[in-house]
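Chemist: one predicted model, sequence on top.
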Amino acid sequence: MKIAVFAGSFDPFTVAHLDLVQRGLHLFDKIVIAIGINSAKQGMMDYADREAAISALFSENPRVEVQQFTGLTVHFCQQVGASYILRGLRNTQDFEFENAIAQNNLSLAPSIETYFLMAKSGLAHVSSTIVRDIYRNDGDIVALVPQEIVRYLK
């Protein structure tokens, strides 16, 4: 079984994240959405709400699982039996950053490959950071966040 981990903070989970998971399901048998816990960061959504919201979004799809994790992504991959890491790229800056991480992950765990998917046309501008800024300043995020996620925002 081809299992991939899609790791991130997902604060919040956006339509761009949703698109990557949907496209990734054509490549993998199962995708584990891994919400990385960073106790040093103060997020917009608490971790339990992130997990509940993303789980609700994929409740009809048994090929998608949602979990929280701490530590290295490659260690989490080993825990869940994943041989792949799924990452999205919006631009060349993302590539430079993600490539360095992928190379280090490959050094740490040579059996785990990273797959990059380019952002779909029309979604490259969407990031959780920008969505948080729009939301905190009373802007409309309806086109940027799936409705199942919006109801969990406070």
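Modeler: Arrived safely, thanks for sending. Residues are numbered from 1 along each chain as shown.

Chemist: hey, let's count contacts and neighbours off CA atoms from now on
Modeler: Noted.

Chemist: quick one: the strands in this protein?
Modeler: 3-8, 30-36, 64-69, 84-89, 113-118 (DSSP state E).

Chemist: now do the first one against strand 113-118, angle only.
Modeler: What that stands for is strand 3-8. 60 degrees (axes from the mean of the first three to the mean of the last three CA atoms, to 10 degrees).

Chemist: put this next to the first one:
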Amino acid sequence: MRHCIYPGTFDPITYGHMDVLQRAAKLFDRVTVAVAQNAGKHPLFSAEERMEMVLPNVARFPNVSVTIFTGLLVEFAMQQNADAIIRGLRALSDFEFEFNMALMNRHLQPKIETIFVMPNEQFSYTSSTLVKQVAAYGGDVKHFVPPNVREALHRTYSAQRE
């Protein structure tokens, strides 16, 4: 069985993430969505909250599971017996960072391949950061995130405005 890891902060998960995941689920027998517990990024939601937002949105994929991870991604991938890491590339601006990370991961663990997947062009400008900025100012994010995520953003930012 071919197994890949789809890592990310997913703060929050967007339709762009879901598009990459759908592509990965077609390419691999098993996909593990790995929610990074990375305090250095100062996420809006805890890792547990992010995982809870991801879970209902991956239920339609029988070959997808979700977990939280800490530490080096390639070590996690080896522990999970993964063959590859899937990364989404939205634009050229993503490439340099992702390319350098892939080379470092290959240096640390040559057995794990990194595969870059381009999301549908309608998601090429969508990022979790932009979605949070729009939501923080009360903008409608329904075209960018699943309903449960939109509700979580609304609750969080409404509470902050009170």
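Modeler: Arrived safely, thanks for sending. Owing to the predicted nature of the structure, the values given are computational and were not obtained by experimental measurement.

Chemist: TM-score of the superposed pair?
Modeler: Taking TM-score structural alignment, normalised by the length of structure 1 as the basis, the two superposed chains have a TM-score of 0.94; 154 aligned residues with a CA RMSD of 1.2 Å.

Chemist: still on that earlier bit, make TSV out of the strands of structure 1 and add distance to S107 of structure 1 and mean neighbour count.
Modeler: Below are those laid out as TSV (distance: least, CA to CA, whole Å; neighbours: other CA atoms under 10 Å):
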stretch	distance to S107 of structure 1	mean neighbour count
strand 3-8	17	24
strand 30-36	21	22
strand 64-69	21	19
strand 84-89	14	21
strand 113-118	11	16
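
Chemist: may I see those organised as JSON lines, with distance to D46 of structure 1 added?
Modeler: Output for the strands of structure 1, formatted as JSON lines (distance: least, CA to CA, whole Å):
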{"stretch": "strand 3-8", "distance to D46 of structure 1": "14"}
{"stretch": "strand 30-36", "distance to D46 of structure 1": "11"}
{"stretch": "strand 64-69", "distance to D46 of structure 1": "11"}
{"stretch": "strand 84-89", "distance to D46 of structure 1": "23"}
{"stretch": "strand 113-118", "distance to D46 of structure 1": "27"}
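
Chemist: for the longest helix that structure 2 contains, grab the matching residue range in structure 1.
Modeler: For structure 2, the longest helix by residue count, based on DSSP state H, is helix 92-108. Mapped onto structure 1 using TM-score structural alignment, helix 92-108 of structure 2 covers residues 92-108.

Chemist: could I get the buried residue list for that stretch?
Modeler: Residues F95, E98, A102, N105 are the ones in stretch 92-108 of structure 1 that count as buried (16 or more other CA atoms under 10 Å).

Chemist: ok, back up a step: and the longest helix of structure 2, what does it pack onto?
Modeler: Packing partners of helix 92-108 of structure 2 (3 or more CA pairs under 8 Å, 6 or more residues apart in numbering; DSSP states H and E): helix 73-79, strand 113-117.

Chemist: OK, contacts around the residue nearest to G43 of structure 1 when sequence neighbours are not counted?
Modeler: The shortest distance from G43 of structure 1 to any non-neighbouring residue, by CA to CA, 6 or more residues apart in numbering, is to D11 (6.6 Å). D11 of structure 1 sits next to G43, M44, M45, R50, S128, T129, R132 when contact means CA atoms under 8 Å, 6 or more residues apart in numbering.

Chemist: cool, Q68 of structure 1 as well?
Modeler: Q68 of structure 1 makes contact with A34, I35, G36, I37, Y47, E51, according to CA under 8 Å, 6+ apart.

Chemist: could those residues go into TSV alongside distance to V150 of structure 1?
Modeler: Shown next, in TSV, are the contacts of Q68 of structure 1 (distance: CA to CA, whole Å):
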residue	distance to V150 of structure 1
A34	19
I35	17
G36	20
I37	21
Y47	15
E51	13
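
Chemist: mapped onto structure 2, which of those residues hold?
Modeler: Using both residues aligned by TM-score structural alignment, their matches' CA atoms under 8 Å as the contact test, the members of the contacts of Q68 of structure 1 still in contact in structure 2 are A34, I35, G36, I37, Y47, E51.

Chemist: ignoring the adjacent residues along the chain, who's closest to the first one?
Modeler: Of all residues beyond its chain neighbours, the one nearest A34 of structure 1 is A7 (4.5 Å), with distances taken as CA to CA, 6+ apart.

Chemist: now swap in E113 of structure 2 and tell me
Modeler: Closest to E113 of structure 2 by CA to CA, 6+ apart is A84, at 4.5 Å.
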